[in-house]
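> Need a 3D model of the sequence below.
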Amino acid sequence: MSDNAPRSRWLALTVLSAAMLMTILDGSIVTVAMPTIQRDLGFSPAGLSWTVNAYLIAFGGLLLLAGRLGDLIGRRIMFLVGNAVFTAASVLAAAATGPGMLIAARFLQGVGSAMASAVMLGILVTLFTGVKERAKAIGVFSFTGAAGASIGQVLGGVLTDLLSWHWIFFINLPIGLATIALAIRVLPGDPGAGLAAGADVLGAVLVTGGLMLGIYTVVKVEQYGWLAAHTLGLGGVSLALLAAFVWRQASAKAPLMPLRIFRSRNVSGANLVQILTLSAMFAFQILVALYMQKVLGYGALETGLAMLPAALAIGGVSLFVSARLNTRFGERAVLLAGLVLLLGAMGWLARIPVRADYLTDLLPVMLLIAGGGLVLPALTALGMSGAKADDAGLASGLFNTTQQIGMAFGVAVLSTLAATRTDQLLAAGQSQPAALTGGYHVAFAIAAALLVAAFTVALLVLRQPRQDTAAPQQAAQPIPVA
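The predicted structure is shown next:
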């Protein structure tokens, strides 16, 4: 291996992390700006939710397909095209003059994010094969995911208040262009297995349609209810499509998603833990911000600054602590410890008062949420540990897909339960702030229950991988850098 190869690998990690940061920022930066967007573009309350839903549906629905296509046509190509689509769509969103234009741009952003995000972990785990350097690389990469959401809320508040909401999308243009330029130079070129090796068109149609329809159904639960004909009908069709996809994968000669990947306890268990954990984390990322604005009366900038300690705590732990702990104690033990910290944060929020004091009621939560900086790197390593090198893109796409399923599930379940409880308290004569707080209490309590379930699955299912099988590896040979 040449002297420049190690440096090139870390430059490649920088590119991957920048792309991940841009994606995560885009997912959370919008939330703080939504009231301003609604006022400026004339969104209805129901229509406003589609600034988030359109992105989620495209992103979650296409990740598996994009991950497998990355294995077939080359992960570098998929990454570059995805970033180009995302950057162009960001400019379109920034220039939006009406609801339809913004929603369409957000959908295209989701398409680009899916293409790029689906292959990021696959590229990472084939670049870093040593146990210690892989742990460090995953820690850096996970830092952008763990802290990015909180940073997005801070940045969203600053940009919206000081400039305009348009800048929450314009900011992606320089980041995207720089990422593409660097990626062309430092990402390893991989030809892929070729479309003939696994171009399962029918499987692609079934899984993409099933996931998109399923996520759409879940995010509309708040509007229609769980037992409505709309929810049950579309949910049934979604499950039928996904069942047909599984049958197809069991019988196809070149399946889009070989079912052998689920034979690994760590792959199956880590993805289930991720769904449960990210469903719970929605309560922090979104509901805490809503509580600050609707109950405490914070503005967008104040809300963003109030969330800053969480971003610093998560970022500091994932960047400087997680890799060392994972190497010393193992990812499984670190994951369990991180889940305990997150459970403490949700338990604290479940008792938060109507007139909260930031220092005594909210700051402790911002510090306990640092558990996310332990959970995500450990979960990433465990989730990728059971996949072979040829399936790295697929495993990466699957891992990112369960992220979106977890987020969509959290949006539907926790926001619906919070809204239902709030309506009950309002009907009972409580004030608006007290009723909202009571609704949030229910959501935070359910989030705590989801984390208990995640801890149980992690404890009973996950196993600490041997050091020589911690993640998909290539043979020990020079990695070509274009």
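> switch to C-alpha atoms for all contacts and neighbour counts from now on
Noted.
> neighbouring contacts of stretch 8-21?
83, 116-117, 120, 124, 127-128, 137, 140-141, 144-145, 148, 175-176, 179, 182-183, 186-187, 481 (Cα atoms under 8 Å, 6 or more residues apart in numbering).
> Weed out the non-buried ones from these.
83, 116-117, 120, 124, 127-128, 137, 140-141, 144-145, 148, 175-176, 179, 183, 186-187, 481 (16 or more other Cα atoms under 10 Å).
> And the residue nearest the centre of the chain, which helix or strand is it part of?
Nearest residue to the geometric centre of the chain (Cα atoms, centre = their mean): Gln403, 4.7 Å. Using DSSP states H and E, Gln403 sits in helix 392-427.
> Same check on Ile138?
For Ile138, the host element (DSSP H and E) is helix 131-162.
> Report the secondary structure state of Ala337.
Secondary structure, DSSP: H, G, I helix; E, B strand; the rest coil: Ala337 is helix.
> Now show me the structure for the sequence below, then we'll compare the two:
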Amino acid sequence: MPDVRLSSPQGKWILVTTVLGSSMALLDLTVVNVALPRIGQDLGADLGALQWTVNAYMVTLAGLILLGGALGDRFGRRKVFVVGVLWFAAASLLCGIAPDAGVLIAARALQGVGGALLTPGSLALIQASIHPDDRGRAVGLWSGFGGIGAAVGPFLGGWLVDGPGWRWVFLLNVPLALLCAPIALRHVPESSGAKAEGRFDVLGAALGAIALGLVTYALIEAEGDTVPAAASAVAGLAAAIAFVLVEKRRPAPMMPPAIFASRQFSAVNGVTLCVYAAFGGFFFLAALQLQVVVGWSALAAGTALLPTTALMLLLSARSGELGDRIGPRIPLTVGPLLCAAGMLLMTRVGPDASYATEVLPALLVLGLGMVTLVAPLTATVLASVDTARAGLASGINNAAARAAGLVAVAALPLLAGMGPEAYRMPDVFDAAFRRAMVLCAGVLVVGSVLAFTTVRRPAPDCRHPECRTHGSVAVPPLEPETAPGGERGA
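As a prediction, this is how the structure comes out:
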């Protein structure tokens, strides 16, 4: 049984290293968006290259995160966590010195592999090391500090871009990793899962990542040469079908189809896809809109986006309590509608927009919607399956959220009519941004209707502190804990 008390020096070091590790992966989901205009300018990149700068990371992260959790259970969570941290740092260094967009995109894909190794291990180390009596507080602190990191991410990104330069958005990970890894090796005890037998579902993970990558390529390149894009779309669909068939037939699949027999689980994951697709598309385009069209600096644009994550950090606990009392249906219906209203309000943000009268009201409404839905959404996912599969359910939900975001980043510019050079033409980008916000609002309305018509069973008390104190707008928290002797989570 885990016996490290949180108040002990070792307990504090465990918390420090897990926060540092998860913050590295989380920051790269938030700070890069603010740097995109400057990256495009310095590297001569078109909009498609900027989309790949975001999505290359997301493809490998979403496709491999479940496998990363399994590797930690088999070979040791601390060992895989440290490997992930060092891998992430090496890829970040390559991002920071990239001479062109092609190298940057490849390095971002490598970053995603590192993120897939370290992200599941971050919370798993707390669960496996900290005494049960202190675990709730430890997880709450872990998620709270992670929320602070998410909140300051855009501000930090803007400061780095306007100061030492956009390359430091990536280079900053190197000293963090060099601090994190030695602490983990010295102070964190090694642990592994209860079940170490069986084979890894490497084929399933590879097919999932390939399908995501091919579909993403098809969407990003659709406005160029349509033949390669069409071929990529067909190949991506074939890979997705192969993934489903493989998962049905393997004795130990990465994503067991049987888990979707829970109607509630399937419905809430549908809501997750809608919600995080809209969030991913919004934060990708909003950072560009505020700089390209409104004319703000990277620092001003990053600072402008703080209210959404600040509201999440401050009010998520109360939202979780409300979801416990009234059940998930109302929050999961009302929350997406509030987010949709916030995105429609963003259509008022154009050249020389006022922050106080146009940008801030939209972000406050959007933030309140996020607060309303995120904690109940995560708690409902964990409550929709038996305890032994809670970790697996959370891993699937986390991967679904990341996949939804990357598809949105690929598809929204195409659907909104943004050409490769749109971000260099303020008038063109402004018109396309308004269309994109309407599309995001529509997807959120679909999510609200889905929640209203399918989510019925009230969620029990949320026994997962990271649900209530979750402060990130990028993805749900990843819960790796399983019942004793149960099957592993993600």
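> The stretch 151-300 of the first structure: helices as residue ranges?
Taking DSSP state H, counting those that start in this stretch, the helices of the stretch 151-300 of the first structure run over residues 167-170, 172-186, 201-219, 221-224, 229-251, 265-282, 288-294, 300-306.
> what's the most buried one of the ones you listed?
Comparing these by mean neighbour count (mean count of other Cα atoms under 10 Å), helix 265-282 comes out on top with a mean of 25.
> What are the contacting residues of that one?
Contacts for helix 265-282 of the first structure (Cα under 8 Å, 6+ apart): 261-262, 379-380, 382-387, 395, 398-399, 402-403, 405-411, 414, 444, 446-448, 450-451, 453-455, 457-458, 461-463.
> got a list of what the closest residue to Ser319 of the second structure other than its chain neighbours touches?
Using Cα to Cα, 6 or more residues apart in numbering and skipping the chain neighbours, the partner closest in space to Ser319 of the second structure is Thr372 (5.8 Å). Neighbouring residues of Thr372 of the second structure by Cα under 8 Å, 6+ apart: Ser316, Ser319, Pro331, Leu332, Val334, Gly335.
> Present the residues you listed as JSON lines; the columns should include distance to Leu64 of the second structure.
Putting the contacts of Thr372 of the second structure into JSON lines (distance: Cα to Cα, whole Å) gives the following:
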{"residue": "Ser316", "distance to Leu64 of the second structure": "28"}
{"residue": "Ser319", "distance to Leu64 of the second structure": "31"}
{"residue": "Pro331", "distance to Leu64 of the second structure": "31"}
{"residue": "Leu332", "distance to Leu64 of the second structure": "28"}
{"residue": "Val334", "distance to Leu64 of the second structure": "33"}
{"residue": "Gly335", "distance to Leu64 of the second structure": "30"}
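> Just give me the closest of those residues to Leu285 of the second structure.
Gly335 (21.1 Å; Cα to Cα).
> any idea what the closest one aligns with in the first structure?
Counting by TM-score structural alignment, Gly335 of the second structure lines up with Gly338 in the first structure.
> Just give the number of residues close to the residue nearest to that match when sequence neighbours are not counted.
Closest residue to Gly338 of the first structure apart from its sequence neighbours, by Cα to Cα, 6+ apart: Gly371 at 4.2 Å. Number of residues near Gly371 of the first structure (other Cα atoms under 10 Å) recorded here: 27.
> What separation is there between Gly371 of the first structure and Ser28 of the first structure?
Look at Gly371 of the first structure and Ser28 of the first structure: by Cα to Cα, to the nearest Å, they are 19 Å apart.
> And the helices in the stretch 351-482 of the first structure?
In the stretch 351-482 of the first structure, helices defined by DSSP H, counting those that start in this stretch lie at 363-368, 371-384, 392-427, 432-461, listed in chain order.
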